[in-house]
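**Student:** Could you look at this predicted model? Sequence included:
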Amino acid sequence: MNRKTLVLPAVVGLLTPVLAACGGSGSGSNSGDAIVVGTTDRFTATKDAPAPLDPAYSYDVGGWNILRQTVQTLMSQPKGEGDPVPDAAESCSFTDSGSERYACKLREGLKFSDGTPVTAKDVKWSIERALRIKAVGGPYGLLTNIDTIETQGDREVVFHLRSADATFPYKLSTPVAGIVNPKDYDENKLRDGFGIDGSGPYTFKADVKDDAIVSATFTKNPNYKGSVKVNNQQVVLRSYDDADAMGKAIDKGDIDVMTRTMSPAQINKLDAGDDSNVDLVEMPGLEIRYLGFNTDAPTVKSKAVREAMAQIIDRASLVAKVYGSQAEPLYSLVPASVTGHSNSFFNKYGDPSVSKARNTLAAANITTPVKLTLHYTTDHYGSATKQEFEVLQKQLNDSGLFDVSIQGTLWKTYQVAERKGEYDVYGMGWFPDFPDADNFLAPFLDKDNFLQSPYVNNKIIKTLLPESRREADRASASGSLTQIQDAVADDVPLLPLWQGKQYVAARDDITGVAYALNSSASLQLWELGRGSSS
């Protein structure tokens, strides 16, 4: 085909990948039959975060991309769009009319990778472990609506919920609900290091240097029983310092696939079709970027300061200068392609206006220029992050109302500092746990929010989120969801910036690339194969 980019379209509400590929063949990698995948994600164990791959702790896209290959869940997200499907379970369903009792039956003959049988008690133990540990900044908040877990024999598990939650099947598809082998995990503390023992599609072995994973080998698990078909025997995931190093590796044939995060320039080059051996797959994305605020910090404690920033920042200009066609301005925490989205920030603030921001600050008796620091991570969201924050800095400073400096920090330090409340204003990205509007709101606003944000809105927590979750038809939840988004625009504890597309680049002899990422930006390594594409 003339254009090397393979564009996968979206449908209303969710994403629907359409399989497409270019013909031809390439040299592949030099690692035998193993498919080699490159990433710029860094997997590091530190004193403050010693258990990066424990399902009870891990809560970033990189860690989850490892766990989804290795730790099985009762439900899993399909490779395209749609509701979650049984994986470790043979079947799951609500057994009452109020969506408060959810029952699952395990597949017969389910085993951990070492051959040990997986029982209903292991499921109960694993999920209760995450709830018991309550790792700071971890994902346990996804499960706190569970009241009790009941087992019936070796294969049946029943979840009794505190309140109705139509999104619960999605939550059971996330790694925090992963089934781990009790003999390899302590029930009361996290498992340090990079060991993983589960019943997922692959076993896992990490090559570690200086407390960081250099490469990880995923080998097909002969004991796996679940919903996915594994199309390869082995995948090697290699971690690179930056997108340039990863790009050179695929050019040389050292890797077969590039995933997150490629630079905008790199994507543009591949999009132009300059490399006849590498195809670029473009698909709609649910990744968002936003600014977070420590609403207790003196510099931004006044809502007027946060409102003024929301009034000044020009998302369209930011996206055009840094990401071009690879992103779109976002006016809510909920992406435009997800059912329940509302343009709440645009509805409240309209087009950027320095004069309106000046009036807002003056009415609150705020002395200008307001001096503050915007923090960002240098190595987690891609090389363009620094440029993005330079543009934000210029927009705010050019208004004359702010005196902004920017500070970049490595992710291994950054995420811990943010959770401790050390940053007044900080940039973050969000890759959804599951493709529902609830998951772009509750993780930030519920009582167990992963940001450890001091912002509390009792109406959201006690009324609007529960109301929205009672609706099995998610379109019927739009009223409550819109009120939540409007409240965020009013109080500005978070400031959405943009919504991005997602990309995978692969050499021509790699198949299944169109499904290598699902709608939640999760890697699905089992979809990759080696052979001639069509």
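**Tutor:** Yep, it's here.
**Student:** contacts and neighbour counts: CA atoms only from here.
**Tutor:** Will do.
**Student:** Residue most distant from the centroid, this protein?
**Tutor:** Residue farthest from the centre of the chain, counting by CA atoms, centre = their mean, is Asn365 at 39.0 Å.
**Student:** adding another structure so you can compare the two:
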Amino acid sequence: MNRKTLALSAAAGLLAPVLAGCGGSGSGSDGDAIVVGTTDAYVATKDAPAPFDPAFAYDASAWNILRQTVQTLVHVPRGGGVPVPDAASDCHFTDHENESYRCTLRSGLKFANGKAITSADVKYSIDRVRNINDEAGPVSLLENIDTIELAGDEEIVFHLKTPDATFPYKLSTPAAGIVDRDTYAPKKLRDGLKVDGSGPYTLKTETKGDEVVKAVFTKNPNYKGDLKIENDKVEIHPFADSAAMGKALSDGDIDMMTRTMSPEQIQQMSASPKEGINLVEIPGLEIRYLAFNTNDPSVRNKAVRQAMAQVVDRGRLASEVYGATAEPLYSLIPTSISGHSNSFFNKYGDPSTPKAAAILRTAGIHTPVKLALHYTTDHYGSGTAKEFKVLGEQLNASGLFDVTVQGTKWSEYRPAQKKNEYAVYGLGWFPDFPDPDNYIAPFLDKGNFLNTPYVNTAIRTTYIPDSRRATDRNAASKTFEKVQDIVANDVPVLPIWQGKQYIAARDDITGVEWAVNSSSDLQLWELGRGVS
């Protein structure tokens, strides 16, 4: 059939496929691997020697490997919503204050190698992440754990330092993945590109030097959990860019391409359908933003950051660079998440050079302010270079800034950013879980993943803890609005846009509409081969 665009809509917090009946319901029983293309690079480097270790990995590309291979006690179900048991048979808070969380393991749970899993393995795995405490890792997701209590081989109780209604979501992330102590040392990262776990797949990587050229996922016969696996084998093939990935799909070398398709590809595939290929739009929660080393002399005065917020034209940037695939964002919390507030627009309104000049003049800042904007060349897709070119042009056109733009490979970029070597830099955020807390705490709480020197005591000691007491997440909206207003005033980060996400796949591949969730997590177990 002709390639057509399938759209998924979000309703009541769940993702519902508009054309769920398209294709068959095969399970890959013919034994052929389903091949998925990506522009993500998987590289072991001196600064990042353990990219697939749950104690280190904290980016969407690495988590997309771990979610297939390392099992967690709970997982977010196919269409979103409250986490449900996976390695566990039951998990629940045992008190009204959300401070004690008890899980019971499934009976007969095993690692892929056949070794039995007990509650002690769960405790070991989570303690390991906390003990290693890698500054680039996801340890902040587990920082609120006070003690872990074992009640026999199958029960485990997490006692929290403070109430946290979001804790089940944190347990659903690879940070809480269950690992085998025989292959993962208690206080040392596991270097290299291997993963062992109890998830739906085992992993074998083919490498060239220290870089993965093919990741082969084979159905784990020992997997016991909530997921239904629709295939026997999936391969991920990394590509240098979206153009090469698109050609491979057209040539039949791959069955599906995911992150990151270029805006031009999406537009072309929408306007000129190609026989046998479907383009699927999936609700997305990705955001892009500028962040600041607020200790750097060039941006230490918040007037400089406020002036940038006043000058940047998000709407023009989004439309010029990304077209219909992005929309302007005026808060860290995207529009589709409860608690969102257009705080930046409320404070700054439409872009205005005179207003920005007044901000700088009042603060006694001499213009033009000289800045370097840093971005990564190979992590967020081909549009990033154009995006930063446009950002630089907008700032320079005001006459208030003298901006240069510098791009760096991700393997070098992320370590440098963590060391605060950049005054101004761009990053994207794919949420760990779909809750407003996950757009605030990772940027502003103690131990945040940016390693930012910016500290707001009210946010850390009052607003974040208060928001986590609310079991009804809508009840925390007022608290999140206060945080967003503080961010708009202090500008430790500058939100730019939020994006949609797309997958293109051959029309005999089923389950495509579920293969990526709203948090951009790959769910390879959903893919199968069927009838067009």
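**Tutor:** That came in fine, so what should we check first? Remember, predicted model here, so these are calculated numbers, not experimental data.
**Student:** Give me the TM-score for this pair.
**Tutor:** Here the superposed chains carry a TM-score of 0.98, computed using TM-score structural alignment, normalised by the length of structure 2; 529 aligned residues with a CA RMSD of 1.5 Å.
**Student:** Would you mind measuring from the residue farthest from the centre of structure 1 to Asn359 of structure 1?
**Tutor:** To Asn359 of structure 1, Asn365 of structure 1 is 10 Å away according to CA to CA, to the nearest Å.
**Student:** and what of Ser29 of structure 1?
**Tutor:** Ser29 of structure 1 is 60 Å from Asn359 of structure 1, where distance means CA to CA.
**Student:** before we move on, what about Ala516 of structure 1?
**Tutor:** Taken as CA to CA, the span from Ala516 of structure 1 to Asn359 of structure 1 is 49 Å.
**Student:** what do you get for Asp491 of structure 1?
**Tutor:** From Asp491 of structure 1 over to Asn359 of structure 1 (counting by CA to CA), the distance is 17 Å.
**Student:** and the two? which has more neighbours close in?
**Tutor:** More neighbours surround Asp491 than the other of Asp491 of structure 1 and Asn359, with 17 against 13 (other CA atoms under 10 Å).
**Student:** Pull the number of nearby residues for the nearest residue to that one once chain neighbours are set aside.
**Tutor:** Spatial nearest neighbour of Asp491 of structure 1, chain neighbours left out: Lys303 (6.3 Å); criterion: CA to CA, 6 or more residues apart in numbering. Residues within reach of Lys303 of structure 1, counting by other CA under 10 Å, total 16.
**Student:** And for Glu108 of structure 1?
**Tutor:** Glu108 of structure 1: 15 surrounding residues under other CA under 10 Å.
**Student:** residue contacts, it?
**Tutor:** Glu90, Arg155 (CA atoms under 8 Å, 6 or more residues apart in numbering).
**Student:** Validate this expectation: Gln266 of structure 1 resides in a helix.
**Tutor:** Yes. According to DSSP: H, G, I helix; E, B strand; the rest coil, the state of Gln266 of structure 1 is that of a helix.
**Student:** residue contacts, Arg469 of structure 2?
**Tutor:** Shown in contact with Arg469 of structure 2 (CA under 8 Å, 6+ apart): Glu97, Asn98, Pro163, Asp164, Ala165.
**Student:** rerun that using 7 Å as the cut-off
**Tutor:** Pro163, Asp164, Ala165 (CA atoms under 7 Å, 6 or more residues apart in numbering).
**Student:** returning to that earlier point: would you confirm that the residue nearest to Asp491 of structure 1 contacts Pro493?
**Tutor:** No. Counting by CA atoms under 7 Å, Lys303 of structure 1 sits too far from Pro493 to count as a contact (8.5 Å).
**Student:** Surely Asp207 of structure 1 touches Thr217?
**Tutor:** No. Using CA under 7 Å, Asp207 of structure 1 is not in contact with Thr217; the gap is 8.1 Å.
**Student:** Compare those two and say which is more crowded by neighbours.
**Tutor:** Thr217 (19 against 13).
**Student:** Distance of the equivalent of that one over in structure 2 relative to Ala112 of structure 2?
**Tutor:** By TM-score structural alignment, Thr217 of structure 1 lines up with Val216 in structure 2. Separation of Val216 of structure 2 from Ala112 of structure 2 (CA to CA) stands at 15 Å.
**Student:** residues making contact with the longest strand along structure 1?
**Tutor:** Assignment by DSSP state E gives strand 278-293 as the longest strand of structure 1. Contact with strand 278-293 of structure 1 is made by 4-10, 15, 270-271, 335, 424-432, 493-508, 514, 519-520, as judged by CA under 7 Å, 6+ apart.
**Student:** Stretch 76-92 of structure 1 too?
**Tutor:** 14-17, 72-75, 103-107, 169-170, 173, 226-227, 515, 518-519.
**Student:** Could you tell me which of those residues are located in helices?
**Tutor:** The helices, defined by DSSP state H, take in Pro169, Tyr170 from these.
**Student:** Show me just the buried residues among the contacts of stretch 76-92 of structure 1.
**Tutor:** The neighbour count (16 or more other CA atoms under 10 Å) marks 14-17, 72-75, 103-107, 169-170, 173, 226-227, 515, 518-519 as buried among the contacts of stretch 76-92 of structure 1.
**Student:** Sort out for me which of those are in strands.
**Tutor:** Filtering those for strands - DSSP E - leaves Met75, Ala103, Cys104, Lys105, Leu106.
**Student:** for those residues, which one is nearest Asp192 of structure 1?
**Tutor:** Of all these, Met75 has the smallest distance to Asp192 of structure 1: 26.2 Å, by CA to CA.
**Student:** Show the contacting residues for the closest one.
**Tutor:** Met75 of structure 1 sits next to Pro84, Val85, Pro86, Asp87, Ala88, Ala89, Pro169, Leu172, Ser173 when contact means CA under 7 Å, 6+ apart.
**Student:** Counterpart of Phe93 of structure 2 over in structure 1?
**Tutor:** The alignment partner of Phe93 of structure 2 in structure 1, by TM-score structural alignment, is Phe94.
**Student:** Its match contacts Val157, correct?
**Tutor:** No. Using CA under 7 Å, Phe94 of structure 1 is not in contact with Val157, being 11.9 Å away.
**Student:** Comparing the two, which residue is more hemmed in?
**Tutor:** Applying other CA under 10 Å to Phe94 of structure 1 and Val157 shows that Val157 carries more neighbours, namely 24 against 18.
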